[in-house]
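Undergrad: Build the 3D model from these lines:
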Amino acid sequence: MRKLFGTDGIRAVAGESPLDPKTIYAVGLALAHSLTSSKEVLLGMDTRESSEWIAATLIAGLNAGGATARLAGVITTPAVAYLARKHGFGAGIVISASHNPWQDNGIKLFGPDGYKLSDEIELAIEDEIFRHLATLTHDSIAADKLLEPDESYRAEYIQFLRAQVPDLSLDGKTIVVDCANGAASSVAAQLFAGLGGEIRITHASPNGRNINEGCGALHPKVVAAEVAASHASMGITFDGDADRSLFADEHGKVVNGDAVMLLAARDLKSRGQLANDTVVATTMSNMGLEAALKRSGIRMLRAPVGDKYVLEEMRASGASLGGEQSGHILFPQLSTTGDGLQTALAVLNVLHTSGQSLAELTADLKVFPQVIVNVKVREKKPLDGFPAIVATITAAEEELKDTGRVVIRYSGTEALARVMIEAEDEARMKHHAEAIADAIRTELGI
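TA: Below you'll find the model as predicted:
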């Protein structure tokens, strides 16, 4: 069982285990020893104040393990994945905790193919990390001065994205873009420049501690309110490392990843590019999406939460579109991982070619009421080992049957159990969600 890696790399409070200097150095050592195709790695980071010292410590470990690093500076997670693959780096590394608060940080790893590392490779790296931790001393982990970033990587990534929508024009549109004071702040203005229309960039002044603070994809109602107040055409909002994006339509209504998958699937199908007429979503996607896709002759498969698991199911089923309600959208014919900026351009391009607004394109998505209750837990034990929890879940499933869904899972990045229920009857939905949450709190709560 993995102890360090969650569904999206290693993540914790910066400076505390497993993001203390000793462990970070050991990660660098272990990763360096795992490299096979090249001993050179590319490293990027988000805007947290801890990102630079974590990067410097990691690079010291890489160097000690016989690898060398190139620094892309502040850049998005999908940019590192793309650039690692294009230039043949042995690995890509991103220092980021995505949507988490500024006190947290993380280490995300990509292989030379641009894909997130498999569970098997992460487990092997973990084993070596723990072996190093048993012998390392604090005297051996002094970080060198951080490398100067190579700004050309950012320009290359922007060129890659723009080439995907060569005919896109935003003339006549006003777009509000919320960068979450994160990695998108370094690329958004350049990316949208020259596309026409009026682009209003917001929350693009990072200070090391304001990433995701009252803005970004964690707070999509912020950009939605701005759209409504300014009578804009639509809004786009990113998370801290810009691997996902959410939207707001012209009426100031939040548009999530389910709606994006619906409009993207229909567009691809109309052009004969939706492989096997299949979309891969997750257990968290709303039943309304499944119904809307079915009306368009499109099958929906469900994968476990986590874009790496969505991608695994896409490869198995041959699907050309997948994603998560949270805004991770995967276009494998274009990229190896979710990319919020790429998704934004794809949505804008559908609006441009169809001549329809975001509200019009998603009008028939009838969303079942859904509630998510997060329960802080002291440990992530299998829930089927607690009869009281099992009984409460079973009662909910039996009562809801075909009129709702119950999904209980542990967060891959935080000490949380997530209770998600959706149902036609909102009162019953809330009752069962709280009952299950209470049962988990009793058995496992802090």
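Undergrad: Please make it C-alpha for all contacts and neighbour counts, starting now.
TA: Noted.
Undergrad: How much space separates residue 63 from residue 106?
TA: Residue 63 sits 20 Å away from residue 106, going by C-alpha to C-alpha, to the nearest Å.
Undergrad: how distant is the longest helix along the chain from the center of its chain?
TA: In the chain, assigned by DSSP state H, the helix with the most residues is helix 426-444. Centroid displacement of helix 426-444 relative to its chain, using C-alpha atoms, centre = their mean, to the nearest Å, is 27 Å.
Undergrad: Can you tell me which helices and strands that helix packs against?
TA: Applying 3 or more C-alpha pairs under 8 Å, 6 or more residues apart in numbering; DSSP states H and E, one finds that helix 426-444 contacts strand 370-376, helix 387-400, strand 416-423.
Undergrad: Reformat these as CSV; add distance to residue 231.
TA: Formatted as CSV, the helices and strands packed on helix 426-444 follow (distance: least, C-alpha to C-alpha, whole Å):
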stretch, distance to residue 231
strand 370-376, 29
helix 387-400, 40
strand 416-423, 32
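Undergrad: coming back round to it: comparing residue 63 and residue 106, which shows the higher neighbour count?
TA: Remark: of residue 63 and residue 106, residue 106 carries more neighbours, 27 against 19, as counted by other C-alpha atoms under 10 Å.
Undergrad: quick one: which helix or strand includes the more buried one?
TA: Take DSSP states H and E as the rule and residue 106 turns out to sit in strand 104-110.
Undergrad: Equivalent analysis for residue 94, please.
TA: Per DSSP H and E: strand 91-95 holds residue 94.
Undergrad: Ok, residue 112 next?
TA: Judged by DSSP H and E, residue 112 forms part of no helix or strand.
Undergrad: who's in contact with it?
TA: By C-alpha atoms under 8 Å, 6 or more residues apart in numbering, the contact set of residue 112 is 37, 84-85, 88-92.
Undergrad: Now list the buried members of those.
TA: Neighbour-count burial (16 or more other C-alpha atoms under 10 Å) is assigned, among the contacts of residue 112, to 84-85, 88-92.
Undergrad: re earlier: other SSEs contacting the strand holding residue 94?
TA: Using 3+ C-alpha pairs under 8 Å, 6+ apart: strand 91-95 touches strand 40-45, helix 51-64, helix 77-87, strand 104-110.
Undergrad: Would you do the same for the sequence below? I want to compare the two.
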Amino acid sequence: LLAGVVTTPAVAYLTKTGPFSAGLMISASHNPYHDNGLKVFAHDGLKLPDAEELHMERRIFQLLESISGLPAEESMTGEDQLADSYLDFLASAAPNGLAGLTVVLDCANGAAFRLAPALFRRLGARVVETACEPDGRNINEGCGALHVESLRERVLAEGADFGAAFDGDADRCILISRSGKVLDGDHILLLAGRDMRPRAVVATVMSNLGLERALAVEGIGLIRTAVGDRYVLEEMLKQKLPLGGEQSGHVIFREWSTAGDGILTALRAASIARACGATLDELTRGFHVYPQRLVNVRFREKKPLDQLAPVQQEIRETEREFGDAGRVLVRFSGTEPLARIMVEGPDPERVEFRARRIAAAIEAALS
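TA: Got it, this is the predicted structure:
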């Protein structure tokens, strides 16, 4: 059954609630159009485990080598019905509506370009659309969750209550407050955590130390996982926690969804603000963002990091300098020949210095 142009979280929701064995999304996610790939969901609405996904990928390539073409098969289209079902579900996440609000939506010229504006208008908001004209090639091009500069300008120019930027398949959301403050996934986890009061929030190793400190003030713990929303959800299910996400804007409200859902995230943030009678600026006060520097080092030969003495020495010196006011994370990319370095600390100049020292040590050891 073809669902038409819908978002990745829509496919997850429809697969779980409908009579479907699996759901398949063709998407470039937050990347350029030529990086299209597949996201596969089981009937429970969860992404397939890594091992099953790898097995499926290998099997597809084997089939491609053994056949010259695929037979044409008829497929049914339930585009309008499926989209309406998903929008009805999303509307339930904003029971008090959005009447009186002005909202700027950046849909990244992607899958949310029809769904998000229609839903926000249905809930009573005045909607200003931007990057809602996909042509098949302009997805994520200078717009969306990775490029929020123009959205910020539009929010300020319109005097809007807030802006929301989705990525191409709308499983991410970055918000812009009325004052022009950029609110990433960490900010959203804080405002939602303050409202929901869970015993802990699940985030990844990339989430800012400021989130951990701000949640601690509220008596809420932070559990960190490897990078990837699937690992966040696995830990949420294991710990029976209702809220988790990534700094990049994947936020999972487990009561409503098994996947990061950008439109749902924007609705929940707006609903929380409306219920509290507060602005997004007010709801994220007390979040001190620690300077964070990310550096990528391309390598020729991969060696275990714990066997690189000069690298370990630089990491130890950084940890010694920053103490509990900083963090160091060094890992290999899972998809590219890159070592990824993240250094976080109280002073941006020292963070930059330490990140460069670690990068130079890795480059010397692996180049």
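Undergrad: Throw the helices and strands packed on strand 91-95 of structure 1 into TSV and include distance to residue 317 of structure 1, thanks.
TA: Shown next, in TSV, are those (distance: least, C-alpha to C-alpha, whole Å):
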stretch	distance to residue 317 of structure 1
strand 40-45	31
helix 51-64	37
helix 77-87	23
strand 104-110	23
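Undergrad: out of these, which comes closest to residue 12 of structure 1?
TA: Closest to residue 12 of structure 1 of these is strand 104-110 (C-alpha to C-alpha; 5.4 Å).
Undergrad: quick check: that closest one aligns to which part of structure 2?
TA: Using TM-score structural alignment, strand 104-110 of structure 1 lines up with residues 35-41 of structure 2.
Undergrad: circling back: could you identify the most distant pair in the buried ones among the contacts of residue 112 of structure 1?
TA: Top of the distance list for these (C-alpha to C-alpha): 88 and 92, 9.8 Å.
Undergrad: quick revisit: looking at structure 2, which of the contacts of residue 112 of structure 1 hold up?
TA: By both residues aligned by TM-score structural alignment, their matches' C-alpha atoms under 8 Å, the contacts of residue 112 of structure 1 still in contact after alignment to structure 2 are 84-85, 89-92.
Undergrad: List the contacts of the residue minimising distance to the centre of structure 2.
TA: Taking C-alpha atoms, centre = their mean, the centroid of structure 2 lies closest to residue 250, which sits 2.4 Å from it. Each residue near residue 250 of structure 2 by C-alpha under 8 Å, 6+ apart is listed here: 171-173, 185, 229, 260-262.
Undergrad: which one of those is nearest residue 333 of structure 2?
TA: residue 229 (15.7 Å).
Undergrad: In structure 1, what residue corresponds to the closest one?
TA: By TM-score structural alignment, residue 229 of structure 2 lines up with residue 307.
Undergrad: Could you tell me how many residues sit around that match?
TA: By other C-alpha under 10 Å, neighbour count at residue 307 of structure 1 equals 24.
Undergrad: what does residue 111 of structure 2 give?
TA: 26.
Undergrad: Spell out the secondary structure type for it.
TA: With DSSP: H, G, I helix; E, B strand; the rest coil as the basis, residue 111 of structure 2 sits in coil.
Undergrad: Kindly report the same for residue 244 of structure 2.
TA: Recorded secondary structure, residue 244 of structure 2: strand (three-state DSSP).
Undergrad: Aligned to it, what sits in structure 1?
TA: Under the alignment by TM-score structural alignment, residue 244 of structure 2 pairs with residue 322 in structure 1.
Undergrad: still on that earlier bit, using a markdown table, lay out the helices and strands packed on helix 426-444 of structure 1 together with mean neighbour count.
TA: Formatted as a markdown table, these follow (neighbours: other C-alpha atoms under 10 Å):
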| stretch | mean neighbour count |
| --- | --- |
| strand 370-376 | 18 |
| helix 387-400 | 16 |
| strand 416-423 | 23 |
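Undergrad: mind checking which of these is nearest residue 97 of structure 1?
TA: Taking C-alpha to C-alpha, strand 416-423 is the member of those nearest to residue 97 of structure 1, at 16.1 Å.
Undergrad: Pull the most distant pair out of the contacts of residue 112 of structure 1.
TA: Spatial extent of the contacts of residue 112 of structure 1 (C-alpha to C-alpha) is set by the pair 37 and 92 at 12.4 Å.
Undergrad: Name the helix or strand for the residue of structure 2 most remote from its centre, please.
TA: Taking C-alpha atoms, centre = their mean, the residue of structure 2 most remote from its mean C-alpha position is residue 68, at 37.9 Å. Using DSSP H and E, residue 68 of structure 2 falls within no helix or strand.
Undergrad: ditto for residue 330 of structure 2
TA: Short version: residue 330 of structure 2 belongs to strand 327-332, going by DSSP H and E.
Undergrad: Quick one: map residue 333 of structure 1 onto structure 2.
TA: Alignment note (TM-score structural alignment): residue 333 of structure 1 maps to residue 255 of structure 2.
Undergrad: Residue 242 is in contact with its match, correct?
TA: Yes: using C-alpha atoms under 8 Å, residue 255 of structure 2 is in contact with residue 242, at 6.5 Å.
Undergrad: Look at these two and report which has more neighbours.
TA: Set side by side, residue 255 of structure 2 and residue 242 show more neighbours around residue 242, with 21 against 10, by other C-alpha under 10 Å.
Undergrad: how much space is there between the more buried one and residue 287 of structure 2?
TA: 21 Å.
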